[in-house]
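Trainee: One predicted model, sequence on top.
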Amino acid sequence: MRRLATLALACALPFTAAQASERNDIPGCYPHAQLSEHQPAPSGRELVVIIDETVQMPQPLQRSAWEHAMRYVQPGDSVRLYQFSAFLQNHYMKLQFAGQLDSPLQGKVRNSLGSTSLKQLDACLLQQAAFFKKKFGQQFVASFGQPGTEIARSEIFGSLQKIGEEIASRPAQEKVVLLISDMLENSDFGSFYKNNQIRDIDPAAELDKVQQKNLLTDFGGARVYVHGAGLVGGDAKEAYRSGKTLQHLESFWSSYLKQSNASLMAFGSPSLNVDLK
């Protein structure tokens, strides 16, 4: 841990100076190794994890979501983490983490450099991977709703509209979104509940309402994976609603995302059972 703290101090200042306009919570290794001129281009891939704080998600589902993210991320990728909630005091949409992982040197460029610089770079890249996993993991866990904290409202449409606009403006060529939510809107815009129960919605009618209220967004062509859809109950229950209710819920969100320049790749209800690709 001391070495990771040293890495952060050693790398943060030169990296921030070089990338002043871009937030990066991951210290860069190439400035640290004085090899900035040899730094490879990013992979062009970006993973965006979006966590709905209003959902009391059981630990096994939280762990499964984390494992999906970790299996996807590779060196050179950009990773962002958003938390959203209802628009209440201390509960609102936040960018919890934003970072860019470095890619290792390969081929002729690597072979042209001295062993001392390469050893310093390789050691830093190993520390960077551990630093990312720890830092991102802390923010990931903290973004879930805390036991005993009930948030009755859920501003999914409004939050996704803002987050989608940010995703669309990002330079990544390949954008993947892991959306961790029950996908049950409950706000002044509309509610998927009636008499304290989940409604069996009409997907086409709900999409019309969303369009009339200008709540669509632009996800920049992202591929979206949902984890936690239809979930009810906290750690004591992993119950979810009937197959018909979930089919209608998935149909609505598939149409919403298509109209918002995105593709729904998988709809975990509640558990996402395919890997991010």
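Mentor: Here it is on my side, so go on. Since the structure is predicted, the reported quantities are computational estimates derived from the model, not experimental observations.

Trainee: alpha carbons only for contacts and neighbour counts from here, please
Mentor: Will do.

Trainee: Now do stretch 192-203: distance to the chain's middle.
Mentor: 27 Å (C-alpha atoms, centre = their mean, to the nearest Å).

Trainee: Quick one: end-to-end length of it, please.
Mentor: Its first and final residues considered, stretch 192-203 spans 11 Å by C-alpha to C-alpha, to the nearest Å.

Trainee: show me the contacts for the nearest residue to residue 270 once chain neighbours are set aside.
Mentor: Distances taken as C-alpha to C-alpha, 6 or more residues apart in numbering place residue 228 nearest to residue 270, at 3.9 Å, with adjacent residues excluded. Residues counted as contacts of residue 228 (C-alpha atoms under 8 Å, 6 or more residues apart in numbering) are 57, 61, 180, 181, 182, 183, 268, 269, 270, 271, 272.

Trainee: try this one side by side with the last:
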Amino acid sequence: MKWTLLAAPLLFSSSVMAAQLDAIRSCHEKPLPAPRAPETELIVAIDQTTPLSPSLKQMVADNVKAYLQPGHAFSIAVFSAYTQGRYTEVLASGRIEAALPKAVRDDISKPVLNKFEQCLGRQPAQAMQVAGTALRSAFAESSGSIAKSDVLASLKAVSALAAESRAPQKIVLIVSDMLENSSVGNFYAEQGKSVRKIDAGKELRSVEDNKLLGNFGGAKVYVIGAGLLSVDAANAKSYRDPKTMQALAEFWSAYMQKSHAELVEFGQPALLRPMRQ
């Protein structure tokens, strides 16, 4: 069944939504053992300077949904331009706990085990509700009119979430045009109407000089929205030169490598296949 979280009414906007951190109540009450660390953690970072089409929003939602399963944790963050008060912020996080190993189950009374399993059964739906609210909030506050875009500084901040994760597998989904527009660099041309063909090596040296490399802790990174411009919606003839987009992809691939991550797919703007688990 398709996850229609984007069709649901917006419950909160990001300007008033209280952060829902560790939003899913643990099922591991006494006398049960403490929960194990998650096997996989998904971190979603949404650039609010990049408005998406309904189909791209649904692509984000579908890829997030695939990771909301037992043994996984998730965080959903937003970022924008520091100069306009839209700071990097985690809107929601949670963990869906895994079933107990058989050796542990055999030592637990049936009533306690039944209560535990009923609790586990509710966690995926709770995760979908929390993640859905956060995604709708993030998308509702996105705007193409924000003048600046601190992608590099924001991703350095987001990388700390991955570096601190105890999960052996870390996945980062970046929803952004990946076009820096700050004092460090400007990836736009023609006053924001097109993408500038950058010199990937030169831009990377500037990143290093400004100490803007991150540490993603070995995460695998996917991007949705690369190269999107705010003028696209009104200009059906908008065109991306392949060489320009190749240079942009080369820069971000090198950036991720130096930031202890692997850029698996650079969606221009859509992913060609779902994120791998």
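Mentor: Structure received. What you are looking at is a predicted structure, and each value in this text was computed from that prediction instead of being measured.

Trainee: Aligned against structure 2, show me the partner of the residue nearest to residue 270 of structure 1.
Mentor: Applying TM-score structural alignment, one finds that residue 228 of structure 1 aligns to residue 225 in structure 2.

Trainee: Against residue 61 of structure 2, how distant is that match?
Mentor: In terms of C-alpha to C-alpha, residue 225 of structure 2 sits 14 Å off from residue 61 of structure 2.

Trainee: mind checking the SS state of residue 61 of structure 2?
Mentor: Of the three states, residue 61 of structure 2 takes helix according to DSSP: H, G, I helix; E, B strand; the rest coil.

Trainee: Translate it into the numbering of structure 1.
Mentor: Under the alignment defined by TM-score structural alignment, residue 61 of structure 2 is paired with residue 66 of structure 1.

Trainee: what's the average distance of whichever helix or strand residue 266 of structure 1 is part of to structure 2?
Mentor: Per DSSP states H and E, residue 266 of structure 1 falls inside strand 262-268. Here strand 262-268 of structure 1, set against structure 2 after superposition, deviates by a mean of 0.6 Å using mean C-alpha distance after the TM-score superposition for structure 1.

Trainee: For that strand, which helices and strands make contact with it?
Mentor: The contact analysis (3 or more C-alpha pairs under 8 Å, 6 or more residues apart in numbering; DSSP states H and E) places strand 262-268 of structure 1 against strand 222-227, helix 243-259.

Trainee: need the contact list for the match of residue 61 of structure 2.
Mentor: Residues counted as contacts of residue 66 of structure 1 (C-alpha under 8 Å, 6+ apart) are 137, 140.

Trainee: That one and residue 41 of structure 1, how far apart?
Mentor: Applying C-alpha to C-alpha, the value for residue 66 of structure 1 to residue 41 of structure 1 is 26 Å.

Trainee: ditto for residue 112 of structure 1
Mentor: To residue 41 of structure 1, residue 112 of structure 1 is 18 Å away according to C-alpha to C-alpha.

Trainee: Show me what residue 201 of structure 2 aligns to in structure 1.
Mentor: Match for residue 201 of structure 2 (TM-score structural alignment): residue 204.

Trainee: likewise residue 154 of structure 2?
Mentor: By TM-score structural alignment, residue 154 of structure 2 lines up with residue 159.
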